[in-house]
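J.: whatever this is, show me its structure:
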Amino acid sequence: MKKFMNTAETMVAESVEGFVRAHEAFVVFGAERKCIRRRHLTSGKVALISGGGAGHEPMHIGFVGQGMLDAACVGHIFTSPTPSQIMAAIEEADTGAGCLLVVKNYDGDLMNFEMAIEMAGDRHSLDMIVVSDDIETSRTGEGRGRRGVAGTLIIEKILGAAAERGMPLAELKQLGEGLNTRIRSMGVALNGVTVPQTERTTFALGPDEMEMGVGIHGEPGHARQPFAAADAIIMRLCETIIADIAVTPGARALLFVNGLGGTPPAELYLAYSGARRFIEGKAIPIERSLVGTYVTSLDMQGLSITLALLTDEEITLWDAPVATAALRWP
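T.: Predicted structure coming up:
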């Protein structure tokens, strides 16, 4: 295994150090480097906090900044941050209006974020939204149900904009829970993930195979299928997504094509073109788009497609200014 690293044990710490130094206009380390927070916090605004294992960059640290997250915690590769890290983020980010924690639906993340809320709840007003946009886990009957994957970005962006406008904690939670029911994602991979600590690939594929329904921790999907042309692959993903989401008349759709770490931009845009053509062929107009590598699984050669059905208010919040290391507009 060849990677640009010194040791597997120090890789995450050295990477996060580089991130903070490269983006010091947006972020700083919290106390004892337990979290990363916005350089300039807004007093009296509900703080939005998230986090997860390393290996998914730029999520979540790349989304810390104006109009999105106020703080994020990074665990070891594919491992939840500790309750101590999450509590440190709460202490750093809460400026008086409380904190909403955005948590992906994985057992380790849920356990540690829930523990941090229990331990810090006597000093802070806290609540949590659990993101579960991934389609495929619900088919296996394992764990707590659908995983939180690329749709997490959409929820963090919209909630971040709403928090900037002064929305209180209870309303932010309600907004996030409503969004979660109208966002669905599914991924496909052409190879497994090489984890630095083990130097092993999480799953192996033959030269003419692909894995449908993969997760962002290098998990295999629900089916190993023969490799196909791009349009056929994208059609399978989109068909599954549309069958699993309730499309109502007048829905305003956001289409997000996300690279999982090892897929070049040319292939992502090709996939976007096919996905948009297919979805609009189902009379679902695409009004907003995002294409790029934002929620990764280390070096996985793969992509995910996310479809979000948004209200007029949510479209406005998506369009609102954002200034983070990974996401910036206008």
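
J.: could you use CA atoms for every contact and neighbour count after this?
T.: Fine.

J.: which residues of the stretch 101-250 of the chain fall in strands?
T.: Using DSSP state E, counting those that start in this stretch, the strands found in the stretch 101-250 of the chain span residues 126-131, 183-189, 194-195, 200-201, 209-212, 223-226.

J.: neighbours around Gly213, how many?
T.: A count of neighbours around Gly213, defined by other C-alpha atoms under 10 Å, yields 22.

J.: could you do the one 10 residues further on as well?
T.: Taking other C-alpha under 10 Å as the criterion, the count of residues near Ala223 is 13.

J.: what sits closest to it if chain neighbours are left out?
T.: Residue nearest to Ala223 in three dimensions, not counting chain neighbours: Met212, with 5.5 Å by C-alpha to C-alpha, 6 or more residues apart in numbering.

J.: can you pull the contacts of the one you found?
T.: Contacts were defined as C-alpha atoms under 8 Å, 6 or more residues apart in numbering; by that measure Met212 touches Gly187, Val188, Ala189, Pro220, Gly221, His222, Ala223, Arg224, Gln225.

J.: now show me the structure for the sequence below, then we'll compare the two:
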Amino acid sequence: MKKVLNAPDRAVEEMLRGMELAHGGRNGNDGESGLIRRLSGQTVAVRADAPVSGKVAIVSGGGSGHEPAHAGYVGPGMLDAACAGEVFTSPSPEPVLEATKAVDGGAGVFYVVKNYTGDVLNFEMAGELAGTEDIETDYVVINDDVAVEDSTHTTGRRGVAGTVLVHKICGGAADDGKSLPEIKSLAARVNENVRSMGMALTSCVPPERGEPIFDIAEDEMELGIGIHGEPGTERRKIEPADSIVDMLLEKVLGDSVDYSGSGGQDVAVMVNGMGGTPLMELYVAYARVHDVLAENGINVHGAPYVGEYMTSLEMAGFSVTLLKLDDEMKRYLAAPCSVAAGGLF
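T.: Modelled structure (predicted):
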């Protein structure tokens, strides 16, 4: 294992400290207020101006190792707080509750939760505890991965890169003054219309494990991988990029969402790097995604999202996400945001 770390058991703490120093406005540069601050004693990043009075607060989180998710999306227009667990491990209810209290502006707190058993249980428990302190909460469980129905970490489909589009849309709606029930309805609608599938050429190495999660030969690839380093549902010999994209899109387009619609359907497209894939290769993949969608009468709305949005440490691979859009989703995808990972939007 080769990693730029001091000690595996301090990686998350030191990462969050570095993020706060880089984006928290504490370097004395022109009095800049910054984007985020860290809650004392917690692995939680909140937006610098939290709580925002009268606004529904959006909170997400999960295991570390998926950067820039989730702390990279904290700031105006996206998340009010992100809770970081250890690598590939759900945050416990305590930091979620502390995040909830820190960002509650009186209009309620909405959780965006990926469908992993630990995440769901711990966010639900935090919401119940918040209720005893008169903070209203609600949540959505994101399950956009078409590769599997159940896995080691889930009952039902996993939540993967499509979660980032939920962050963006719900964050825009919250800044627009939408109520907690309205955001819940919008988040559910996005989740119903977003699908993803990924592949990998390599495994990844969690710092405390010190070795790859799975072994794979130099001439092999995994289809249907998860963001926690889970191996895929199928292993094949490596094929050209166009063939790989075709395999992923066949599964995504063949699922329950009708992306074609009548007279052409607008979709948001994300080609997401898993942490170790050069942008060159992501753009090669996107070119084929664009062509396949055009052949199927599906319109790419606005600029595609090509880059590293929801990673799996240094795994080499990528995922493709499609979101069938309505006018409200379009408006909030285009809304401004100011986050550490803002160059991706």
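
J.: residues in contact with the counterpart of His60 of structure 1 in structure 2?
T.: Mapped onto structure 2 by TM-score structural alignment, His60 of structure 1 lines up with His70. Each residue near His70 of structure 2 by C-alpha under 8 Å, 6+ apart is listed here: Ser60, Gly61, Gly62, Ala82, Cys83, Ala84.

J.: again, but for Pro95 of structure 2
T.: Gln42, Thr43, Val44, Cys83.

J.: can you tell me which of those stay in contact in structure 1?
T.: Among those, the contacts conserved in structure 1 (both residues aligned by TM-score structural alignment, their matches' C-alpha atoms under 8 Å) are Thr43, Val44, Cys83.

J.: top of the residues you listed by neighbour count?
T.: Cys83 leads the kept ones among the contacts of Pro95 of structure 2 on contacts (other C-alpha under 10 Å) with 28 neighbours.

J.: so how far is Ser151 of structure 2 from it?
T.: Here the criterion is C-alpha to C-alpha, to the nearest Å. By it, Cys83 of structure 2 lies 23 Å from Ser151 of structure 2.

J.: let's have the kept ones among the contacts of Pro95 of structure 2 in CSV, adding distance to Ser185 of structure 2 and secondary structure.
T.: Below are the kept ones among the contacts of Pro95 of structure 2 laid out as CSV (distance: C-alpha to C-alpha, whole Å; DSSP: H, G, I helix; E, B strand; the rest coil):
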residue, distance to Ser185 of structure 2, secondary structure
Thr43, 29, coil
Val44, 26, strand
Cys83, 23, strand
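
J.: so which of those residues is the closest to Asp138 of structure 2?
T.: Closest approach to Asp138 of structure 2 among the kept ones among the contacts of Pro95 of structure 2 (C-alpha to C-alpha): Cys83, at 16.3 Å.

J.: counterpart of the closest one in structure 1?
T.: In structure 1, Cys83 of structure 2 lands on Cys73 (TM-score structural alignment).

J.: just checking, its match touches Arg33?
T.: No. Taking contacts as C-alpha atoms under 8 Å, Cys73 of structure 1 lies outside contact range of Arg33: 9.4 Å.

J.: spit out the contact partners of the equivalent of Glu308 of structure 2 over in structure 1.
T.: Matched to structure 1 by TM-score structural alignment, Glu308 of structure 2 sits across from Thr293. Counting by C-alpha under 8 Å, 6+ apart, Thr293 of structure 1 touches Pro58, Asn258, Gly259, Leu260, Gly261.

J.: rerun that using 10 Å as the cut-off
T.: 56-59, 257-265, 268, 303-304, 326 (C-alpha atoms under 10 Å, 6 or more residues apart in numbering).

J.: what does Leu310 of structure 1 give?
T.: 178-179, 182-183, 250-254, 287-288, 316, 318.

J.: if you set the cut-off to 8 Å instead, what comes out?
T.: Counting by C-alpha under 8 Å, 6+ apart, Leu310 of structure 1 touches Leu179, Arg182, Ala251, Arg252, Ala253, Leu254.

J.: now the residue mapped onto it from structure 2: how far from Val146 of structure 2?
T.: Under the alignment defined by TM-score structural alignment, Leu310 of structure 1 is paired with Leu325 of structure 2. Applying C-alpha to C-alpha, the value for Leu325 of structure 2 to Val146 of structure 2 is 18 Å.

J.: what residues sit buried inside stretch 6-26 of structure 1?
T.: Within stretch 6-26 of structure 1, the residues that count as buried by 16 or more other C-alpha atoms under 10 Å are Met11, Val12, Val16, Phe19, Val20, Phe26.
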